[in-house]
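>>> predicted model, plus sequence, below.
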Amino acid sequence: MKESVLIQNKRRLKLNLNFLKKDIVFTISLVLAMGSCLFQSPKIDYLNFPVLMSLFNLMLAIKAFEELRVLDKFAISIINKCNNSKSVSAILILLCFFSSMLVTNDVALLTFVPLTLVISRKTKMPMLDTVILQTIAANIGSSLTPMGNPQNLFIYTFYGIKPVPFFMTVLSLAILGIIFLYFFMRRLERKELKVEMVPIQMTDSKKTLAWSVILLIILASIFGVIPSEAAFIITLMTAVILNHQLLFKMDYLLLLTFICFFIFVGNISNTNAVHTLANASLKDSASVYFNSILSSQFISNVPASILLAEFTPNWKPLLLGVNIGGLGTIIASMASVISYKLYIQSYPHEGKKYLLKFSLYNFSFLAFFTLIPYVIFKILKIF
C-alpha cells in the first residue's frame, strides 16, 4: 500500500516538473517573483493592466486566425507558384518578416516553420539555413509595430508613446534588417523544383471577417483610439459567441510570465541596492542602449525591457536595444527557442549543428545591428 502511494506521489512530482520544464522562461519568472516576495510585499499597483489586456486581446484574435487557417492559405497559394528552392526559401523568410509585424514573431514562426519543414520533407531539400533566417526575420520584422512582440507592446504602453515617434524610431531598424536579410538570402542554394501543396479552403469566411473587425478594434485600443477595457470586453464576448473553445487554447503561461515579471520588477525596484546599481549603469541613452542589448542575451528581451523600464525615461534606446538584443543567444528571444524546438522535432540528430549555425548567423546580425544603427541613430539624433 505504501509503495503504491509512493509511486503515485513520484508520478505527480514528475508531472509537476514536466509542467515547469515546458516553459523555462515562465519557470524562471515564477522563481524570481516568489524569491523577491521574501524581501518585499507585492502590490497590485505593480501589474500593468493595459498591457495585460492588450496582450490577451491579441493572443485571442491571433488564435482565432490560426484556427481559421488564414495565414496557411495565403502562404501555400504563393509557394505553389515557385519553381526553385531559393525562391521558396525567400518567400518563407519574407512571410515571417512581414507577418510578424501583425501577428507577433512567435505566431509567425509557429505558422511558417512547420510549413518549411513539410516542404523540406517533400522535396528532400535541406532547410536548416532557411529556418534560422526565418527566425531572424521574425525577430527583426516584429520590431516595427507595437503589437509585433511582447516587449514592444509593453514599452509602447508603459511610456504612453504616440504612433509616429514609435514608427520613426524603429523604421530604420526594419529597413536595415530587410537589406541585411537580402544579402544572406542570396547566398542560399538554388535548386530547380516545383512545390505542389494541397490548397487550403477557408473554414468560415464570416468568422474571418468578424475577427478582422475585432483585430482592427484591438489595434485601435493599442494606439489609444478606444479604451483597452472596451476592446477587452468586445474581444472576450466575440470569442464566447463565435468560438468559446478559443479561450481554452490560449498560451496563458505568457500572461502569467508577464505577471510574475511585473511582481519581480516591482519588488526589486524598491530595494536600495538595485536603485544604486541602476543609477550607476543607466546614466545616459548609450548606456541604456548597450545594457538592454547585453541583458537580453542572458535573461531574454521581454524581462529585460520590463526591468530596465523602471529605471530610465529614455524609451528610444531601450526600445531599440531590446529589439536588437533579441538577436545573439538562443534565449535572447523566446521566439528563437520555438524555431529550435520545431526543427529538432523533425531532425533530432541535428541539434548541435543547428545551434552552431544559429549562433554564427545571429551573432553576425547582432554585431551589425549593435554598431551600425547606433552610429546612424547618433547622427540622426534619435537618442
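Yep, that arrived.

>>> every contact and neighbour count from this point should use C-alpha atoms.
Noted.

>>> contacts for stretch 161-178?
By CA atoms under 8 Å, 6 or more residues apart in numbering, the residues outside stretch 161-178 that reach it are 137, 140-141, 143-145, 155-156, 223, 316, 320, 369, 373, 382.

>>> can you do 6 Å?
For stretch 161-178, contacts defined as CA atoms under 6 Å, 6 or more residues apart in numbering pick out Leu144.

>>> pasting the second one now:
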Amino acid sequence: MAPSWIKRLANERLLIGFGLLAAVLAVTDPHPWVDHQRWLQVPTLAGLLGLMICIQGIRDSGLVQHAAAAMVERAHSLRGMGLLLVSATAVLSMVLTNDVSLFLLVPLTLAISRISNLPLMRMVILQALAVNAGSTLSPIGNPQNLLLWQYTHLPFLEFVRAMLPAFATMFALVAMLTLAWMPRGRVVLHAADIDGHPISWTQAVLSLAAMASMVLMMEHGHALLGASLLLVPFLLLERSTLARVDWLLLATFAAIFLGLGHFAELGMVQRALDGLALERPLVLYASGIVTSQLISNVPATVLLLRHAPDAMGLAVAVNVGGFGVAIGSLANLIALRLAGQPHGLRQLHRVSIPFLLVCAPLVYLAWRWLG
C-alpha cells in the first residue's frame, strides 16, 4: 500500500508544487494562524468536499453511465454522436463539475471508440472544450466558480444569469467546431455492450438528495455544516464511496488556496497587481486569461480575486482562460490522462490555442453587451 500511495502522490505535481510554496512562505514570511485560515477558504473547500462525495456516489450508482449509453444508442451519424457527447459532457459539467464529468464520460467515449469508427482523440479534445464551456454557467461547475460564488454570495440563479452570455458563446463555438471537425458517416452501436454496470437506485437517490441539500446549504452560507452532515449517511451506508473520493484533488485545492493566498499578499505582488488597473474591464479580462495560461485558472482566480473590483468579470475571464494551453484548466490535463493517447498534448494545443484566440474576443463582446 505505501509504495503505491507514494507513487500516486509523486505524480501530483500541482499538490507538491503549491504545498512547497505554502511551506516556504510560512517559514520565510510568518503570519498568524487566522491569516492561514482565511487563505485556506474553508467554506469553499467544504463545499467542494460535499460535492465530490455526492458526485462519487452518483458515479458509483451507475445512473449516469446508463443514461449516457441510452442516449448514444439513439445517434445515427458520427456528427450526431459527437454533438450528443459534447452536449452531455457540457450539461453534466454544470452539475457534476468539469473534472468529474470527464471521469464519467471519457471512459464511455473510449468504450464507444473500441466498438465503432468514432475518432477517439478528436472526441476527447472536444469534450475537454465542452466541459470548460459547460461548467462556466454553473456556480458548482468548476472550482473557480465555486470560489467566486462563495465570495460574492450571489443567489444561484443570479450567478447563472451573469454567466449566460459567456456560456452561450463558448458552447456555440464548441458545437460549430464539432460539426466541422467530426467526419461524415454513420455509426452503429449497441448500448448494452458499452456498460453493463447495474444501477443502484438506493445509492443514486441518496447521492442526488445529498447533492440538492448540499447546494441549498452552500447557497445559505452553511457549506461546512452541510459537508459535515453529508458525511453521516455515507459513513453509515456507502463507506466504499468515501474511499473512492479523490482526496488528493481536495488536498491540491487546499494547497493552491493556501500557497497563492499567502503569495498574493506579499508586498511585491501587491504592488504589481495594484499597477494593473484591474478596474478597467478589458485589463481585468486580459489579466485573467493570461494568468490562467501561466498558472491555471483556479490559482489565477485566487491570485487576482482580492484585486478585482468586478468578481463576475473575473469569473468570465478565468473561465475563458481554461482554453488555450493545457495548464489553463485541470480539466484539460484530466482529459488527456484519461485518453492515454500518444502526442495527445500536441493535438490538444493544435485545437485549443486557436480556439482561445477566436473565443476570447467574442466572449468579451457578449459579456460587455449582454451581461
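Cool, got the structure. Computed from a prediction, not measured in an experiment: that's the story for all the values here.

>>> quote the end-to-end distance of stretch 181-197 of structure 2.
Using CA to CA, to the nearest Å, the end-to-end distance of stretch 181-197 of structure 2 comes to 32 Å.

>>> helices of the stretch 201-350 of structure 2, residue ranges please.
Secondary structure of the stretch 201-350 of structure 2 by DSSP state H, counting those that start in this stretch: the helices cover 201-219, 223-237, 239-244, 247-264, 267-274, 281-295, 297-304, 311-320, 330-339, 344-370.

>>> number of nearby residues for Tyr361 of structure 1?
Residues within reach of Tyr361 of structure 1, counting by other CA atoms under 10 Å, total 18.

>>> measure it to Ser221 of structure 1 for me?
When distance is defined by CA to CA, Tyr361 of structure 1 is 37 Å away from Ser221 of structure 1.

>>> if I look at Gly261 of structure 2, how far off is Arg59 of structure 2?
Distance from Gly261 of structure 2 to Arg59 of structure 2, counting by CA to CA: 32 Å.

>>> more crowded one of the two?
Each of Gly261 of structure 2 and Arg59 has its neighbours counted (other CA under 10 Å); Gly261 has more, 24 against 21.

>>> so that one sits right up against Gln41, yeah?
No - applying CA atoms under 6 Å, one finds Gly261 of structure 2 not in contact with Gln41, separated by 9.0 Å.

>>> state the distance from the aligned partner of Leu254 of structure 1 in structure 2 to Asn11 of structure 2.
Counting by TM-score structural alignment, Leu254 of structure 1 corresponds to Leu249 in structure 2. When distance is defined by CA to CA, Leu249 of structure 2 is 12 Å away from Asn11 of structure 2.

>>> with neighbour numbers in mind, choose between the two.
Leu249 (16 against 10).

>>> and for stretch 63-81 of structure 2, what span of structure 1 is it aligned with?
Aligned by TM-score structural alignment, stretch 63-81 of structure 2 falls on residues 70-88 of structure 1.

>>> gap between that stretch and the chain center?
How far stretch 70-88 of structure 1 lies from its chain's middle: 23 Å, per CA atoms, centre = their mean, to the nearest Å.

>>> what lines up with Val283 of structure 2 in structure 1?
Match for Val283 of structure 2 (TM-score structural alignment): Ser287.

>>> now the closest residue to that match other than its chain neighbours: how far from Val265 of structure 1?
Of all residues not flanking Ser287 of structure 1 in the chain, Ser281 sits nearest, at 6.6 Å (CA to CA, 6 or more residues apart in numbering). Going from Ser281 of structure 1 to Val265 of structure 1 by CA to CA gives 17 Å.

>>> those two - which one has more neighbours?
Using other CA under 10 Å, the more surrounded residue of Ser281 of structure 1 and Val265 is Val265, with 23 against 11.

>>> circling back to that earlier point, in the match of stretch 63-81 of structure 2, what's buried?
70-72, 75-76, 79, 82, 85-88 (16 or more other CA atoms under 10 Å).

>>> for Ala286 of structure 1, which non-adjacent residue is closest in space?
Spatial nearest neighbour of Ala286 of structure 1, excluding adjacent residues (CA to CA, 6+ apart): Pro317 at 7.2 Å.

>>> neighbours around the residue nearest to Thr291 of structure 2 when sequence neighbours are not counted, how many?
Spatial nearest neighbour of Thr291 of structure 2, chain neighbours left out: Ala300 (5.6 Å); criterion: CA to CA, 6+ apart. Residues within reach of Ala300 of structure 2, counting by other CA under 10 Å, total 26.

>>> quick one: stretch 102-110 of structure 1 aligns where in structure 2?
Going by TM-score structural alignment, stretch 102-110 of structure 1 sits over residues 95-103 in structure 2.

>>> who's in contact with the matching stretch?
For stretch 95-103 of structure 2, the external contacting residues (CA under 6 Å, 6+ apart) are 55, 92-93, 131, 135, 141-142, 331.

>>> switch those over to TSV; also include secondary structure and distance to His307 of structure 2.
Output for these, formatted as TSV (DSSP: H, G, I helix; E, B strand; the rest coil; distance: CA to CA, whole Å):
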residue	secondary structure	distance to His307 of structure 2
Ile55	helix	33
Leu92	helix	32
Ser93	helix	28
Val131	helix	27
Ser135	coil	24
Gly141	coil	23
Asn142	coil	21
Ala331	helix	26
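
>>> reformat those as JSON lines; add distance to Ala272 of structure 2 and neighbour count.
Below are the contacts of stretch 95-103 of structure 2 laid out as JSON lines (distance: CA to CA, whole Å; neighbours: other CA atoms under 10 Å):
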{"residue": "Ile55", "distance to Ala272 of structure 2": "39", "neighbour count": "25"}
{"residue": "Leu92", "distance to Ala272 of structure 2": "38", "neighbour count": "22"}
{"residue": "Ser93", "distance to Ala272 of structure 2": "35", "neighbour count": "27"}
{"residue": "Val131", "distance to Ala272 of structure 2": "32", "neighbour count": "32"}
{"residue": "Ser135", "distance to Ala272 of structure 2": "30", "neighbour count": "29"}
{"residue": "Gly141", "distance to Ala272 of structure 2": "31", "neighbour count": "27"}
{"residue": "Asn142", "distance to Ala272 of structure 2": "28", "neighbour count": "29"}
{"residue": "Ala331", "distance to Ala272 of structure 2": "29", "neighbour count": "26"}
